[in-house]
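Chemist: the following comprises the amino acid sequence and a computationally predicted model.
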Amino acid sequence: MSLNYNRLAVSRPSTPSALSAFSFALAVLVALPVLAVGANLFASGTGETWSHLMATVLPEYVMNSIWLCLGVGIGVAAMGTGAAWLVALNDFPGRRIAEWALLLPMAMPAYVLAYTYTDFLQFVGPVQTSLRESFGWSKGDYWFPDVRSLSGAIVLFSCVLYPYVYLLVRTAFLERAGGMIEAARALGLNPWQGFWRVSIPLARPAIAAGMALALMETLADYGTVAYFAVQTFTTGIYRAWFSLGDRIAAAQLAAALLGFVALLILLERVSRGRARYHDTTGRRRATRQVLTGWHALLAQVGCAIPVVIGFVLPAMLLLRLAMGDAGEEGGGFSGRFLLLARNSLSLALLAAMLAAMLALLLGFAARDGNRLTRLANRIVGLGYAVPGSVIAVGVLIPVTRLDHLLAALWQQMTGANPGLILTGGIAALVYAYLARFLAIALQTVEAGLTRITPSMEAAARSLGSRPGETLRRVHLPLMRGSLLTAALLVFVDVMKELPATLVMRPFNFDTLATQTFTLAADERLAEASSAALAIVAVGLLPIILLARQIAAGRSEISSC
């Protein structure tokens, strides 16, 4: 007797229409700030405003932004690619430490680095003071570069943003370059020739993607360029909204900045589309070139310089300032610091928990391949590319109009004017955070959902579980790690976020980031050091996660 087995096709569950509608509605809310900024391009009076901007400040904003992008792009590409090549394709004493230490500058916000090095390198700082005392110089006897300049901003941005390129290029070298690099060595190419002829072409898509991320962060920055008096779109948006009270001008500048970001995304996509390389020799990793003698020393120095400049030295300077300020009244970890920490932690925790929950719902809704839910997730995924200042302006425009409408209705009903309820409130600020950082949580959750097979969902359905029950009993237990990681990443980004918080915070409400900016702008860096150190300490959390992933990957390689 023969048995015939029919193949059982496991189909994905259909997403309930309510969940699909929720996903699309959430995507609309995330896109609303961008739509509001775009709509103001056609508001009355925009022609005159745009002509005024073109004749006055816009050319300076455009040129400074272009120079920043060019300088930072070259800087992060050179530093990130060089560091990735050293640790991925070479072996030298201290390489394993360098692999994770090169990530440390990611924990240091660019604006904190700007404040620290300004204090360290200014005329009355320790460096110039030591030079004058050692050589007997006085003011005017020597030349010293001005760190508070466009070139200074380029250097500092490069020092904290190169890890974006380093991470992606290191992965490209490890996972895709093995066979070709071995073939290049067999053909007699020396390491330098192999670097330029093989490694760089293979890593071009990764370099382009890392540069795009770094340049988006550069364009979104406000604290560094404002402190260095470098006029860019973000400083113009803040000044137009708060100093001049010109909503239309702020929206126009926000739209122009959004155009810059869209151009970056387009260039990155074009670069990746035209530069696709396939390693037909397999996924075997290349044997690392063993460096000895002065070659090993140069590799150690090359890896140490960006870590020292981007993290170790500024962290030590901040710690010295914080210890000196601890003895002052109200300094150190005083009651004021605890209040700032409470404000920052409460905002970050609220935004992180909401982002993780919403990302789980979005990811679960997209499991069936519904076009509407996939479109919604793509829209949400673009939120991180929008600078915080643009998000803030885009949120304030519709929220302010809604506030005026609600106030008018309430006054008509009761005769009392309630004032503006939503504008300048915590809810609007958290909405801005979610519009920007929900994309991070969604990407993390989607990666975690790939580990849940359709057969698991089919088994739950066969046992009579409804979609909500399946989500609670199957997905939540298996997704606990991914949800915690998503919440952690959003938590850290909210703690460091400055432009959106500055624009949208409630009256007399400060966070660690805004207090650091305010005190540093008043040349009171010692008082700002404790808050800055707390931000850096929180920024170390995702670095620890990345370091653990690097160590886990190393263990997998050694076990093969």
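Modeler: That came through, no problem. Computed from a predicted model, the values in this text were never measured in an experiment.
Chemist: going forward, measure contacts between C-alpha atoms and count neighbours the same way
Modeler: OK.
Chemist: need the nearest residue in space to Thr292, chain neighbours excluded.
Modeler: Distances taken as CA to CA, 6 or more residues apart in numbering put Phe92 closest to Thr292, at 6.9 Å, once the chain neighbours are dropped.
Chemist: list the contacts of the one you found.
Modeler: Phe92 is in contact with 290-292, 296, 299-300, counting by CA atoms under 8 Å, 6 or more residues apart in numbering.
Chemist: just curious, which of these is nearest to Pro205?
Modeler: Ala299 (24.7 Å; CA to CA).
Chemist: quick one: contacts for the closest one?
Modeler: So Ala299 contacts 86, 92 (CA under 8 Å, 6+ apart).
Chemist: can you tell me how far it is from Ile305?
Modeler: 10 Å (CA to CA, to the nearest Å).
Chemist: what of Gly75?
Modeler: 14 Å.
Chemist: those two: who's more crowded?
Modeler: Gly75 (21 against 15; other CA atoms under 10 Å).
Chemist: so who does the more buried one touch?
Modeler: Gly75 neighbours (CA under 8 Å, 6+ apart): 154-155, 158, 162.
Chemist: again, but for Leu215
Modeler: Applying CA under 8 Å, 6+ apart, we find Leu215 in contact with 69, 72-73, 264.
Chemist: just Ala365 next, same as before
Modeler: Counted by CA under 8 Å, 6+ apart, Ala365 has contacts 15, 19-20, 23, 373.
Chemist: before we move on, what about Ala435?
Modeler: Per CA under 8 Å, 6+ apart, neighbours of Ala435: 29-31, 33, 380, 383-384, 391.
Chemist: got the buried residues for the helix or strand containing it?
Modeler: Using DSSP states H and E, Ala435 maps to helix 426-449. For helix 426-449, the neighbour count (16 or more other CA atoms under 10 Å) marks 428-446, 448-449 as buried.
Chemist: check stretch 499-513 too.
Modeler: So, applying 16+ other CA under 10 Å, buried residues of stretch 499-513: 499-506, 509-513.
Chemist: again, but for stretch 158-176
Modeler: Going by neighbour count (16+ other CA under 10 Å), the buried part of stretch 158-176 is 158-170, 172-176.
Chemist: return the subset of those residues lying in helices.
Modeler: Residues of the buried residues of stretch 158-176 located in helices (DSSP state H): 158-170, 172-176.
Chemist: one more to weigh against that first structure:
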Amino acid sequence: MSSRRFFQRLFFNEAGLAWRLGSLLVAVCVVSPVITLGWLATTGSIGHWTHLLQYVLPTAMGNTLALLIGVGILVSCLGTGAAWLVTAYSFPSRGVLSWALLLPLAVPTYIVAFAYLDILHPIGPVQTVIRDILGYGSPREFRLPDLRSLPGAIFLLGFVLYPYVYLSTRIMFSTQAASLLEAGRILGQSSRGVFFRVALPLARPAIAVGVSLALLETLNDIGASEFLGVQTLTVSVYTTWITRSDLAGAAQIALAMLALVVALILLERHGRKRQRYANTQRMRPIQAKPLKGTAALIAVVLGWLPIIVGFVVPALYLLAETFKHLQQAGGVSEQLLHSGYNTVRVALIATAVVIVGGLVVTWAARGVRSRSPYAASKVAARVATIGYALPGTVLAIGLLAPVNFIDDALSWVVELFTGVSPGLILMGSSTALVGAYAIRFLAIAVGGLESGLARIPPSLEQASRLLGETPTGTLRRVHLPLLRPAIGAAALLVFVDAMKELPATLLLRPVNFETLATWLYAEAARGTYEEGAVAALAIVLAGLLPVILLARHQLKSGH
């Protein structure tokens, strides 16, 4: 067989062998950190486990569970309450609130903690004003409770992560039939009874999904927890590896985190596995009840409170600190500009890798039936999305062994031919960091591209094939032009998430390599908030664009 015919069969035949092999390769890359994590954990001695079980895991696990429970309760109340408020009632500024409630998504948790630590500092603006009003002269005479605590972490994370619950729950509320609520009223239920006995049970699957996403983000957080003095599992992994240089111990703690992630996912699925709802009649949406007077004022206050706490206050603080720093320093430092360049460069490369990987996975799985001999492509597509559930610290620990193995192999090959050892190739560059971003955010591209492909009629593909086009040619000439909106949206989300990622960046960045996130982390650790505010503001401004696009999409779907 000629080489040309071989490659034609490999890439362009009906089965799409190359696409399937590429899909399986992507899935192997995603799952390899989990496998190596277990192997690294077993390399540690029994003494490691004894020390962890006695001194590290009880405190870290207890704090992590308390943080997850507290954040879960708070985001459930805030997200569900806000969703019902803007769905069931009409009051001034309701139209603005419906999309503004998503704005805290633009502010990473560690930036909110960074901002509030300075705002609520004993000699910060808030406590200084309060002491002036009450007539106290120094922080020794009067000070608010310290924000560096577990309740402080729960409060801040809850007000940042509630939009996950709000978004999914509002969509569920807006699609519920008004006839169901009217039936509850006819049967004697009050407005409160209709909400708790009809609307809320129907929305439980959406609430479970939103809470699970918020808890996964909580588990992935490292900056806010460390800034606020809460020793979580994520912080323990970082300190065990960086401070004690104990890779096996860090892997063991990461394995405990992975078990917690699996438990969260199973709990979320168990919570909604028996939830079934079907409506075969034409649905009439819920009609918002007008509010006036005191009731309208209370609704406005309750609606805007989460936005003020989760977005407005930290955003105004960052603007003020940035303006003050630029006036004093006369501009942005060269090191910060270089950190911004590193951030954009790595995020762009990671975005390109993620989009290509997502396209390979989704195209290989398109149209494959569950009993087909090529059903492995479907499995690969599902496996490729598990990276988003892996906290950045867990992913970084799991990537170390594969990356070091490849580094050793490349170094041996280069030295064999040149006689010179190149040193660390992947770990010495940003390649490992790009790989971590790609694995973690591949689920975003896969989900977006699957949704985009689902909207393309199969008849277009059939017509292309009848005209003699190959599967790859059909993708290039038919599907890719139609997938541009889905690709653009997925690329934007991946790019912004890569810019904000802190845990994996801290652990896998090369020496003397800073991004905006790690620059902010270092400045906060040193207590120099002014320079860090510039980096934080840049990250928030980058995160605003996808949030605005998401809000626009939500309004369109709502109409």
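Modeler: Noted; the coordinates are in hand. Computed from a predicted structure; not experimentally measured.
Chemist: got a TM-score for the pair?
Modeler: TM-score of the superposed chains, computed with TM-score structural alignment, normalised by the length of the second structure, equals 0.94; 541 aligned residues with a CA RMSD of 1.7 Å.
Chemist: any chance of CSV for the contacts of Ala435 of the first structure, columns distance to Tyr111 of the first structure, neighbour count and secondary structure?
Modeler: Below are the contacts of Ala435 of the first structure laid out as CSV (distance: CA to CA, whole Å; neighbours: other CA atoms under 10 Å; DSSP: H, G, I helix; E, B strand; the rest coil):
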residue, distance to Tyr111 of the first structure, neighbour count, secondary structure
Leu29, 30, 18, helix
Val30, 27, 28, helix
Ala31, 28, 22, helix
Pro33, 25, 26, helix
Val380, 27, 29, helix
Gly383, 22, 24, helix
Tyr384, 19, 20, helix
Ile391, 19, 30, helix
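Chemist: which of those residues sit farthest apart?
Modeler: Leu29 and Tyr384, at 14.1 Å, using CA to CA across these.
Chemist: need the contacts of Ala435 of the first structure in CSV (columns: distance to Arg239 of the first structure).
Modeler: As requested, the contacts of Ala435 of the first structure are exported to CSV (distance: CA to CA, whole Å):
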residue, distance to Arg239 of the first structure
Leu29, 26
Val30, 25
Ala31, 24
Pro33, 19
Val380, 29
Gly383, 24
Tyr384, 23
Ile391, 16
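Chemist: nearest to Pro205 of the first structure among those residues?
Modeler: Tyr384 (20.1 Å).
Chemist: what do we get in the second structure for that closest one?
Modeler: In the second structure, the residue matched to Tyr384 of the first structure (TM-score structural alignment) is Tyr388.
Chemist: can you give me every residue that contacts that match?
Modeler: 439-443.
Chemist: that older thread, in the superposed pair, what's the mean gap between the helix holding Ala435 of the first structure and the second structure?
Modeler: Mean deviation of helix 426-449 of the first structure relative to the second structure after superposition (mean CA distance after the TM-score superposition for the first structure): 0.6 Å.
Chemist: just checking, Met495 of the first structure touches Ala513?
Modeler: Yes. Met495 of the first structure lies in contact with Ala513 (CA atoms under 8 Å); the separation is 7.1 Å.
Chemist: what sits in contact with each of the two?
Modeler: Residues touching both Met495 of the first structure and Ala513 by CA under 8 Å, 6+ apart: Ile535.
Chemist: quick one on the thing from earlier: which of the contacts of Ala365 of the first structure fall within helices?
Modeler: Using DSSP H, those in helices are 19-20, 23, 373.
Chemist: most neighbours, which of these?
Modeler: Ser23 (27 neighbours).
Chemist: of all pairs in the contacts of Leu215 of the first structure, which one is the farthest apart?
Modeler: Using CA to CA, the contacts of Leu215 of the first structure span at most 13.3 Å, a distance reached by Val72 and Leu264.
Chemist: so which of the contacts of Leu215 of the first structure sit within strands?
Modeler: Residues from the contacts of Leu215 of the first structure lying in strands, with DSSP state E as the criterion: none.
Chemist: from those, pick the one nearest Thr485 of the first structure.
Modeler: Leu264 (27.7 Å).
Chemist: at which residues are the strands of the stretch 151-300 of the second structure located?
Modeler: Here the stretch 151-300 of the second structure has its strands, by DSSP state E, counting those that start in this stretch, at 289-290.
Chemist: who are the contact partners of Leu150 of the first structure?
Modeler: Here Leu150 of the first structure is in contact with 64, 68, 228, 230 (CA under 8 Å, 6+ apart).
Chemist: map the first one onto the second structure.
Modeler: So the one you mean is Asn64 of the first structure. Checking TM-score structural alignment: Asn64 of the first structure goes with Asn63.
Chemist: and Leu555 of the second structure, what is it in contact with?
Modeler: Going by CA under 8 Å, 6+ apart, the list of residues near Leu555 of the second structure reads 98-99.
Chemist: ok, now how distant is it from Arg170 of the second structure?
Modeler: In terms of CA to CA, Leu555 of the second structure sits 11 Å off from Arg170 of the second structure.
Chemist: same check, this time on Ala365 of the second structure
Modeler: Relative to Arg170 of the second structure, and taking CA to CA, Ala365 of the second structure is found at 31 Å.
Chemist: in helices, which of the contacts of Leu150 of the first structure appear?
Modeler: 64, 68.
Chemist: so which of the contacts of Leu150 of the first structure comes closest to Ser482 of the first structure?
Modeler: Leu68 (35.2 Å).
Chemist: many thanks, we can stop here.
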